[in-house]
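Student: let's see this in three dimensions:
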Amino acid sequence: MFYWLLKWVLLGPLLKLVFRPQTEGAENVPTEGPAILASNHLSYVDWMFMPLTLPRRVTFVAKAEYFTSPGIKGWFQKKFFSGAGQVPIDRSGATAAEGALSAATRILGEGGLFGIYPEGTRSHDGRLYRGKTGVARLALETKVPVIPIAVVGTDVVAPPGKKFGAVTRPIVRFGKPLDFSRYEGLENDRFILRSITDEIMYEIMRLSGQEYVDMYATRAKALDKESRKPAGDGTDVPGADSGTTGLKAS
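Tutor: This next block holds a predicted model:
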């Protein structure tokens, strides 16, 4: 109930009035039943605009701190993120990825829509980066379709490193559902998982028009940060990201 109050009575009308988001292909999202919504990730406001364009609730995972902070502020924060369709996940320790997959499996098993950013983090330069294979594993284990999504213009509304940029009309494009039932039983084959993930990322690239970079976004960010440092400070460039889920906690 709080979700609908938040979306349609408070947050939704305000965002629609100010930004007038545009939607393309929303008919590709099923009116009932589970589906994975796999999107590019340009800004921290992506999770607001994409669900706003659909009549159904979309659930994401969010860091547990949003739900456990003490005091009045913590209470309102918990209500906000719970109402906005996010569920807590502990990002500490080696079980964080498994916890995210478990939460996603539960949500899809209940017939819900689960939102995921296969890149695993926001793009720092507007380009589309290599997807992590958690989205493929999730699709095979739950046997549900993957709907590729492109959100365009949110990096103008809230650019990387800034709380707010400029008012523009974001566009949310929903692609046709992708069916990977032909790979049933191969969820532990890393080559199949990579192939599925690359197919999803290709569709996102086609919808968004972004330049694709065959590198994990975390690696690209580290290289960009290193290139901005003064020469000779002795700092090594971190290695390539080894995570595989892409189930990012916002």
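
Student: CA only for contacts and neighbour counts going forward, please
Tutor: Noted.

Student: C-terminal to the helix or strand hosting Val135, what's the next element?
Tutor: Per DSSP states H and E, Val135 falls inside helix 134-142. Moving toward the C-terminus from helix 134-142, the next helix or strand (DSSP H and E) is strand 146-152.

Student: so that next one versus helix 134-142, what angle?
Tutor: 150 degrees (axes from the mean of the first three to the mean of the last three CA atoms, to 10 degrees).

Student: and strand 146-152, how far out from the chain middle?
Tutor: When C-alpha coordinates are averaged (CA atoms, centre = their mean, to the nearest Å), strand 146-152 and its chain have centres 9 Å apart.

Student: what residues does it touch?
Tutor: For strand 146-152, contacts defined as CA atoms under 8 Å, 6 or more residues apart in numbering pick out 28-29, 35-42, 46, 50, 139, 170-179, 200-201, 203-205, 207-208.

Student: ok, then the element right after it?
Tutor: Reading on from strand 146-152 to the C-terminus, the next helix or strand found by DSSP H and E is helix 154-157.

Student: now show me the structure for the sequence below, then we'll compare the two:
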Amino acid sequence: MFYWFLKWIALGPWLRMIFRPRVTGAENVPIEGPAILASNHLSYADWLFMPLTLSRRVTFVAKAEYFTSPGLKGWLQKTFFAGSGQVPIDRSGGGAAEGAIISAKRVLSEGELFGIYPEGTRSHDGKLYRGKVGVARLALESKVPVIPVAVVGTDVVAPPGKTFGRFTRPVVRFGKPLDFSRYEGMENDRYILRSITDEIMYEIMRLSGQEYVDMYASRAKELSKAQSDGPKDGDQGGASKLAS
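Tutor: Below you'll find the predicted structure:
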């Protein structure tokens, strides 16, 4: 109930009135049944504006710590994240990546929409980076379509590293559903997973108009930080840490 309270009463109407987000392709999102919404990630505001343009609930995964912190602050945090359409990562599967897959499959098995950012983290410079193959594995294991999504302008409203930016009208574009049933049973083939992920990222690039960089966003951030910090005394090797 809190999700719908935020969306239709407490928060959503204000966002619609102030920012007047525009949407195209909403008809590509099914009226009912499960689907994966795979989006670019420019700003922390993405998870506000993308679900705002749909009548259905969109669920994302969030760190389990957001749901387990003690005290009044922990309760408020849990209430907000749970009510705003996020579920904790299920750590019973081991690491965070495996836990996110478990949580996502549970959401999809209930016939819901699941939102995911294949880049894994926000873009620091507005470019679109290489997608991680978890989205492909999720699509094959859950046997549901993937809808590519582009959210544009949120990095102006809420730029990385800042709380507020400048006013603009964000745009949300939903592409046509991608069906990967032809790869059924091949979820353990890393070449297939990479091919599927690249196809999804291509569609996101086409919708968003972003420049694509064939590098993980986390690695790009490391290189950018190393360049901005400059060489230190005795440092001959530069940035050498590899992205996971």
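
Student: any idea what the TM-score is?
Tutor: TM-score for the superposed pair, counting by TM-score structural alignment, normalised by the length of the second structure: 0.95. Supporting figures: 242 aligned residues with a CA RMSD of 1.7 Å.

Student: how close does the helix holding Val135 of the first structure sit to the second structure?
Tutor: Helix 134-142 of the first structure differs from its equivalent in the second structure by a mean of 0.4 Å after superposition (mean CA distance after the TM-score superposition for the first structure).

Student: how about the helices in the first structure?
Tutor: For the first structure, the helices defined by DSSP state H cover 2-4, 12-19, 46-52, 65-68, 71-83, 96-109, 134-142, 154-157, 190-208, 217-227.

Student: how about the ones you listed in CSV, adding distance to Lys163 of the first structure and mean neighbour count?
Tutor: Output for those, formatted as CSV (distance: least, CA to CA, whole Å; neighbours: other CA atoms under 10 Å):
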stretch, distance to Lys163 of the first structure, mean neighbour count
helix 2-4, 24, 15
helix 12-19, 15, 14
helix 46-52, 13, 22
helix 65-68, 18, 18
helix 71-83, 17, 15
helix 96-109, 27, 19
helix 134-142, 28, 23
helix 154-157, 9, 23
helix 190-208, 23, 19
helix 217-227, 19, 17
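
Student: quick one: which of those is nearest Thr235 of the first structure?
Tutor: In terms of CA to CA, the element of those nearest to Thr235 of the first structure is helix 217-227, at 7.9 Å.

Student: can you list contacts of that closest one?
Tutor: Under CA under 8 Å, 6+ apart, the answer for helix 217-227 of the first structure is 119-124, 129-130, 235, 237-241.

Student: ok, stretch 45-63 of the first structure next?
Tutor: With contacts defined as CA under 8 Å, 6+ apart, stretch 45-63 of the first structure is touched by 7, 12, 21, 23, 26, 31, 85-91, 100, 103-104, 107, 112-116, 151, 154, 158, 170, 172, 247-250.

Student: how near is the residue minimising distance to the centre of the second structure to Ser39 of the second structure?
Tutor: For the second structure, the residue lying nearest the average C-alpha position, counting by CA atoms, centre = their mean, turns out to be Tyr117 (2.4 Å). Separation of Tyr117 of the second structure from Ser39 of the second structure (CA to CA, to the nearest Å): 5 Å.

Student: quick revisit: buried only: go through the contacts of helix 217-227 of the first structure for me.
Tutor: Glu119, Gly120, Thr121, Arg122, Ser123, His124, Tyr129, Arg130 (16 or more other CA atoms under 10 Å).

Student: of those, which pair is most distant in space?
Tutor: Farthest-apart pair in these is His124 and Arg130; separation 13.4 Å (CA to CA).

Student: re earlier: make JSON lines from the buried ones among the contacts of helix 217-227 of the first structure and add distance to Tyr66 of the first structure to it.
Tutor: Output for these, formatted as JSON lines (distance: CA to CA, whole Å):
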{"residue": "Glu119", "distance to Tyr66 of the first structure": "22"}
{"residue": "Gly120", "distance to Tyr66 of the first structure": "19"}
{"residue": "Thr121", "distance to Tyr66 of the first structure": "18"}
{"residue": "Arg122", "distance to Tyr66 of the first structure": "19"}
{"residue": "Ser123", "distance to Tyr66 of the first structure": "22"}
{"residue": "His124", "distance to Tyr66 of the first structure": "23"}
{"residue": "Tyr129", "distance to Tyr66 of the first structure": "27"}
{"residue": "Arg130", "distance to Tyr66 of the first structure": "28"}
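
Student: can you get me a residue count around Gly33 of the first structure?
Tutor: Neighbour count of Gly33 of the first structure, defined by other CA atoms under 10 Å: 13.

Student: show me the contacts for the residue nearest to it when sequence neighbours are not counted.
Tutor: Nearest non-adjacent residue to Gly33 of the first structure, counting by CA to CA, 6 or more residues apart in numbering: Gly111, 4.6 Å away. By CA under 8 Å, 6+ apart, the contact set of Gly111 of the first structure is Glu32, Gly33, Pro34, Ala35.

Student: then Lys78 of the first structure?
Tutor: Tyr66, Phe67, Thr68, Ser69.
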